[in-house]
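Chemist: got a predicted model here, sequence first, then my questions.
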Amino acid sequence: MFSPFERMVAGRYLRARKAEGFVSVIAGFSFAGIMLGVATLIIVMSVMNGFRQELVTRILGLNGHINVYSLSAPLEDYSIMKLQIGDVPGVTSVSGIIESQALMTINGYSTGVMVRGMTRDDLMKKPVLSDHFIEGEPADFVGYSAAIGRLMSEKLNLKIGSTFTLVSPKAKVTPFGGMPSSRTFTVAMIFDVGMYEYDSNFIFVPLDAAQAFYQMGKAVSSLEIVTKNPQHLNTVKRDISLITDGVAGVYDWRDNNSSFLNALQVERNVMFLILTMIILVAAFNVISSMIMLVKDKGRDIAIMRTMGATRRSMMKIFILTGASIGVVGTFVGTALGIAFALNIESIRQFLQGLTGTELFSEEIYFLSKLPAVIDWNEVIAVIAMAFTLSILATLYPAWRAARLDPVEALRYE
């Protein structure tokens, strides 16, 4: 595609002499701009992918893929419905749960919490929970016991064996009127799932204890369904809706978290668009540096033309010169971005130790670690976009060089 002559001349133009230092400086800034733009785009998109994957993984690990809620009252006789749903192709498990709010009081301090009642077997089927118990034994999860998060235990100074009181929002009828229902629970296990909302606000209790506490008898508030593929639920959801038609509503994890997932997608798209501007600005720098190079090398171009070089050769020389800046900048930026994304948590810890500030707050970002997941399709798209912009940026300066008239260029030499 490029002859040895064209490669030689382009290489000489890239290695500018002292007299052409200003052109070289602009070319260097163009290289740095493309490198930083590509690296920043890969890093930010990897972090956005990491956020989505970590949050979705934890949401799916702590909640069912599909939930069946009663349209009016708690699900009283749900055993037949549970068996029917369990036979639906794609369903791996169905379990009854109780989930409701309560007021937690300890040593005069009160705070609102979310209480989830489920059996010990169902609790241990969730790897996100069962693999992250840092204290306590599953065998102790019986009676009026509870599993709480690490942040809640630290905030309220609760340890294994500590007790606290839960007050139900549902009043208990007495001869003296409605009285709040309360019960004392014992901390049996402490978990740390790395998600602020759950580690600080959720309490898991045995299903029978939750039924007694909320005065629900043998009923449950919903059925939690786990499927083989949480990303493709439409067919399973439709089959379950036929079973529960008129009795209960069916909602999947996408319905329950739609606003959150949409916000992530919008933010991801906007960040991609904004950071693409960095590469675009760097491409304009390439145009500037190449136009100045053509202006500076007008005499050389004229001499090469008079010695037999064609306009096509002149155009290819300057395309190769400008594209080399973009290609090398893209490759270096890609390597830098991938290396940064793969070690982003270590880099964050280092910067926090260096500056003494918290760069990634659990309360704001919901995660205890900064995640990054590299999507290689996105990396390829970024590389292709940077290549394309780099080559397009060289076309006009190369065309100017090819159109240069040797007579006019040498007239005043």
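Modeler: In hand now; what should we look at?
Chemist: for the rest of this, base every contact and every neighbour count on C-alpha atoms.
Modeler: OK.
Chemist: next, count neighbours for V407.
Modeler: Neighbour count of V407, defined by other Cα atoms under 10 Å: 12.
Chemist: meant to ask about A282, not that
Modeler: Counted with other Cα under 10 Å, the neighbours of A282 add up to 26.
Chemist: what sits up against the one helix or strand I301 maps to?
Modeler: In this assignment (DSSP states H and E), I301 forms part of helix 298-306. Outside helix 298-306, the residues within contact range by Cα atoms under 8 Å, 6 or more residues apart in numbering are 311, 314, 401, 404-407, 409-410.
Chemist: could you pull out the buried residues of stretch 71-85?
Modeler: Of the residues in stretch 71-85, those buried by neighbour count under the rule 16 or more other Cα atoms under 10 Å are 74-75, 78, 81-82, 85.
Chemist: then this one, side by side with the first:
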Amino acid sequence: MLAQWRLAWLLARRFRRGRERSRFLSFISASSTFGIALGCMVFIVGLSVMNGFGQVLEERFLKLVPHVEFRAVEGALQYPEMILDLAHQHPEVKAARASIKTQALVQQGREFIGVQVNGIDPRQSQAIADYMSTTAWQQLAGDNTVVLGRGLATQLGVDKGDSVRLVVAAERGFQAPKRVSLKVVGIFRFGGQVDHQMAYVNLATARNLIGLDEGYTGVELEVTDLFAAERIANDIGYQLRDYVYLDHWMRAQGHLYRDIQMVRVVMFLVLVLVLAVACFNIVSTLVMTVQEKRRHIGILRTMGLRRGGLVKVFMLQGLQNGAVGVVLGGIAGVALSLGLPSFLQLLESMSGSSILASDVYFVDSIPVLIQLSDVMLVAAVAFLMSLVATLYPAWRASRVEVVAAISA
């Protein structure tokens, strides 16, 4: 059995590399290999970029976005301690902390820039602390202090030590908006929209901004399983005595995750079609080879090679084209994925413009994450399609009549 496959492999190599092959047939064969390699390369790069976006969303962006949030309908929460106790007792909650959030305008001359002000407790562990200096994090505990995002600070033209004036609308009635001057004690750089939209203050400053004497306006939870956030929110929410707005990240930011998954699916379908077109060249190559090698086929049949052996020969010939394309495309795809961030940075520095505008997208650079499972999936799909493409030409080769082939 092994000897039969070895003979079929040697004959397939001979047919594929034979000197008597026409130049046009050689071109068609090379184009099929090139098409498969190109499809595999683009497929791997595309999946790696989508993996990178997913990783940034899950491991970076969602560290700043609360996985689950309970917000007071009006004013402060009446029973925040109850929410915190229930959260700490839940086995799938990693952390729970009180917060105060409000929308404000930062005055810059005669212009106003919208900003989301997050009141946090600097004594507790916060993900944003990793993106600012230790000094800024410590000074945030002081009175009337604020830490701004890099994009927002640049837009305002302020730096550490300067002051900014915030205008906050009154919570009730038609009172005049409140104006508060805050000292900038630090600048954080997270990347993307966060740098242009966020400002952080301590809880006391946040209470002063919205006119609260005590308490909190919300409780934020960090959960162990991101995709169980809705269920966890419902588990805790049904036990509360407070009237709250129940929110979770899938409702607020889930469109980003769904968009990434949709692009992956669309990319998969499009690139499978690209590989199908490339594999169609294998069909053309083998059909033309069958016509060109009719005499050789007839001679092999008279020497005792059975129809099944001919099928193996032409299947292996097509698979050789596919295998070469898969290997070259896989290597090129991994290499291009590894070098893509550096290449895009060079392109941005040469053009002077950013590919991803940081004030529009949640990231400001193209992330890449290569996964072995994706590379293996691409290789398997391309190899399988190459195998399917060989079936019809191999069947045609096995149906060639011996007498007609020799006398032709």
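Modeler: Thanks, I have the structure now. Computed from a predicted model, the values in this text were never measured in an experiment.
Chemist: superposed, what's their TM-score?
Modeler: With the length set by TM-score structural alignment, normalised by the length of the second structure, the two chains reach a TM-score of 0.92; 405 aligned residues with a Cα RMSD of 2.2 Å.
Chemist: picking that back up, out of the contacts of helix 298-306 of the first structure, flag the one nearest to N229 of the first structure.
Modeler: Ranked by distance to N229 of the first structure (Cα to Cα), the contacts of helix 298-306 of the first structure are led by M314 at 57.3 Å.
Chemist: returning to that earlier point: and the contacts of helix 298-306 of the first structure, which are buried?
Modeler: Neighbour counting by 16+ other Cα under 10 Å classes 311, 314, 401, 404, 406, 409 among the contacts of helix 298-306 of the first structure as buried.
Chemist: ok so, going back, take the contacts of helix 298-306 of the first structure and lay them out in a markdown table including distance to G143 of the first structure and secondary structure.
Modeler: Shown next, in a markdown table, are those (distance: Cα to Cα, whole Å; DSSP: H, G, I helix; E, B strand; the rest coil):
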| residue | distance to G143 of the first structure | secondary structure |
| --- | --- | --- |
| R311 | 88 | helix |
| M314 | 85 | helix |
| A401 | 85 | helix |
| L404 | 90 | coil |
| D405 | 94 | coil |
| P406 | 95 | helix |
| V407 | 98 | helix |
| A409 | 95 | helix |
| L410 | 98 | helix |
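Chemist: translate F318 of the first structure into the numbering of the second structure.
Modeler: The alignment partner of F318 of the first structure in the second structure, by TM-score structural alignment, is F314.
Chemist: grab the nearest non-local neighbour of that match.
Modeler: Leaving aside its chain neighbours, F314 of the second structure sits nearest to A394 (5.1 Å; criterion: Cα to Cα, 6 or more residues apart in numbering).
Chemist: sticking with the aligned residue in the first structure for the one you found, tell me its helix or strand.
Modeler: Mapped onto the first structure by TM-score structural alignment, A394 of the second structure lines up with A398. Assessed by DSSP H and E, A398 of the first structure sits inside helix 376-403.
Chemist: between that helix and helix 298-306, how big is the angle?
Modeler: Using axes from the mean of the first three to the mean of the last three Cα atoms, to 10 degrees, the direction of helix 376-403 of the first structure lies 80 degrees away from that of helix 298-306.
Chemist: can you tell me which of the buried residues of stretch 71-85 of the first structure end up in helices?
Modeler: Residues of those located in helices (DSSP state H): 81-82, 85.
Chemist: which one of those is nearest M48 of the first structure?
Modeler: The closest of these, once distances to M48 of the first structure are taken by Cα to Cα, is I85, at 35.4 Å.
Chemist: gap between the counterpart of the closest one in the second structure and G329 of the second structure?
Modeler: Alignment note (TM-score structural alignment): I85 of the first structure maps to A87 of the second structure. The spacing between A87 of the second structure and G329 of the second structure, counted by Cα to Cα, to the nearest Å, is 49 Å.
Chemist: cool, and V42 of the second structure?
Modeler: 8 Å.
Chemist: how about R71 of the second structure?
Modeler: R71 of the second structure sits at a distance of 51 Å from G329 of the second structure (criterion: Cα to Cα).
Chemist: so between those two, which is more surrounded?
Modeler: Using other Cα under 10 Å, the more surrounded residue of R71 of the second structure and G329 is G329, with 28 against 24.
Chemist: so where does the more buried one fall, helix or strand?
Modeler: According to DSSP H and E, G329 of the second structure maps onto helix 307-351.
Chemist: JSON lines please, covering the buried ones among the contacts of helix 298-306 of the first structure and showing distance to V270 of the first structure.
Modeler: Shown next, in JSON lines, are those (distance: Cα to Cα, whole Å):
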{"residue": "R311", "distance to V270 of the first structure": "42"}
{"residue": "M314", "distance to V270 of the first structure": "40"}
{"residue": "A401", "distance to V270 of the first structure": "38"}
{"residue": "L404", "distance to V270 of the first structure": "42"}
{"residue": "P406", "distance to V270 of the first structure": "48"}
{"residue": "A409", "distance to V270 of the first structure": "47"}
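Chemist: which among the residues you listed gets closest to L354 of the first structure?
Modeler: The shortest approach to L354 of the first structure among those belongs to A401, at 50.3 Å (Cα to Cα).
Chemist: tell me who's in contact with the closest one.
Modeler: Applying Cα under 8 Å, 6+ apart, we find A401 of the first structure in contact with 294, 298, 301, 314-315, 318.
Chemist: before I go, just wanted to say thanks for your time.
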